[in-house]
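Chemist: based on what follows, work out the 3D shape:
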Amino acid sequence: MIQPLSMRGRHAVVLLVEDNEDHVFLTRASFEEAKLQIDMRHVDDGAKCLAFLRKQPPYEDAPSPDLVLLDIHMPRMDGYEVLDAIVKDDALRHLPVIVLTTSAEALDIERMYGMRCSSYIAKPLDFESFTKAVAQLAGYWLNLVVVPHRDG
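Modeler: The predicted structure follows:
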């Protein structure tokens, strides 16, 4: 039976794809501040993201994420390339990908939605607003929305 992630009897697995360590800290702290039961995993570039999702070395034992939080501007492989690869991969295209980035540029927003991102959130600059945004994001994606899940 398909249920919201919060009703599946385990912590939701969230993969954060972010190269800025301050933003990683802020995201982790925001989940904790909002008292969300999440197993947050982190990679710092797009190539590592795809290796994680495909369970390639060194991520053979990585859990399958329920959500991907994706930054756009990263080294090696940017968010556009990552989303393009996810959408084209039959084993990954079911994943909700939420763009979580500092860019509020109309071109970035239009391009990511055109590529099939599930949501686009421009990161608020202060901790309180960021925490509120993360809590709202998690409340929606973990408690309300029903998404497919594939173990693997």
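
Chemist: rest of the way, CA atoms for contacts and neighbours
Modeler: Fine.

Chemist: what's around residue 60, how many residues?
Modeler: Residue 60 has 12 neighbours, counted by other Cα atoms under 10 Å.

Chemist: and it, how far from residue 67?
Modeler: To residue 67, residue 60 is 18 Å away according to Cα to Cα, to the nearest Å.

Chemist: before we move on, what about residue 107?
Modeler: In terms of Cα to Cα, residue 107 sits 24 Å off from residue 67.

Chemist: make sure residue 39 is indeed in a helix.
Modeler: No - counting by DSSP: H, G, I helix; E, B strand; the rest coil, residue 39 is not found in a helix; it is strand.

Chemist: here's the other one to compare against:
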Amino acid sequence: MVTPAPARHLQVLLIDDEPAACLLASMAFEPQADRAQLRTLDDPAAAIPWLHAAARAGTLPDVILLDLFMPTVSGLAILQAIQASEPLRHLRVVVLATSDDPQDIDAAYRAGATSYLTKPGVFTAFEVQVDTLVTYWHGIFDGLNP
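Modeler: This next block holds a predicted model:
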């Protein structure tokens, strides 16, 4: 009898300069531990060097969750840097922002976002949003990497 290989974990990187946002995301991802692994990066200035190092090591995340509004380096600048880099431009970047302003959404897509999600104001709604995100992307990557 052959034992099936364990399901591949979706690798998610959250780039957000707010420690509270990183903590809440970690909490929201806890119930997803059997399908997804979350890594957080709270220094947006370190994002592109970190991603280049991960590319060299062959450990790029499957999906990046990216805050749009960060004071030191904006999410738009990170998106543009990802798009300008050959080893990174294939990455799927989901913007996770507090703004639902159509201009912000349009700017994110023009800069290369794969998707745009508005952060809900209630944690339970965020948990549902994370479950939906993991279900969707896990299905995509599980189909690509059996």
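
Chemist: what about residue 107 and residue 67 of structure 1, which has more around it?
Modeler: It is residue 67, of residue 107 of structure 1 and residue 67, that has more neighbours when counted by other Cα under 10 Å, with 24 against 9.

Chemist: which residue in structure 2 aligns with the more buried one?
Modeler: In structure 2, the residue paired with residue 67 of structure 1 according to TM-score structural alignment is residue 63.

Chemist: contacting residues around its match?
Modeler: By Cα atoms under 8 Å, 6 or more residues apart in numbering, the contact set of residue 63 of structure 2 is 10, 11, 12, 13, 91, 92, 93, 94, 137.

Chemist: try 6 Å
Modeler: Shown in contact with residue 63 of structure 2 (Cα atoms under 6 Å, 6 or more residues apart in numbering): 12, 92, 93.

Chemist: quick one: the nearest residue to residue 81 of structure 2 once chain neighbours are set aside from residue 134 of structure 2, how far?
Modeler: Spatially, and ignoring its direct neighbours in sequence, residue 81 of structure 2 is nearest to residue 48 (7.2 Å; Cα to Cα, 6 or more residues apart in numbering). Per Cα to Cα, residue 48 of structure 2 is found 23 Å from residue 134 of structure 2.

Chemist: the two: which is more packed in?
Modeler: Between residue 48 of structure 2 and residue 134, counting by other Cα under 10 Å, residue 134 is the more crowded of the two (22 against 16).

Chemist: host element of that one?
Modeler: Here residue 134 of structure 2 sits within helix 123-144, counting by DSSP states H and E.

Chemist: then residue 49 of structure 1?
Modeler: helix 46-53.

Chemist: what stretch of structure 2 does that helix fall on?
Modeler: With TM-score structural alignment as the criterion, helix 46-53 of structure 1 aligns to 44-51.

Chemist: now that stretch: how far from the chain's centre is it?
Modeler: Distance, stretch centre to chain centre, for stretch 44-51 of structure 2: 13 Å (Cα atoms, centre = their mean, to the nearest Å).

Chemist: can you point out the buried residues in it?
Modeler: Of all the residues in stretch 44-51 of structure 2, those buried under the rule 16 or more other Cα atoms under 10 Å are 44, 45, 47, 48, 51.
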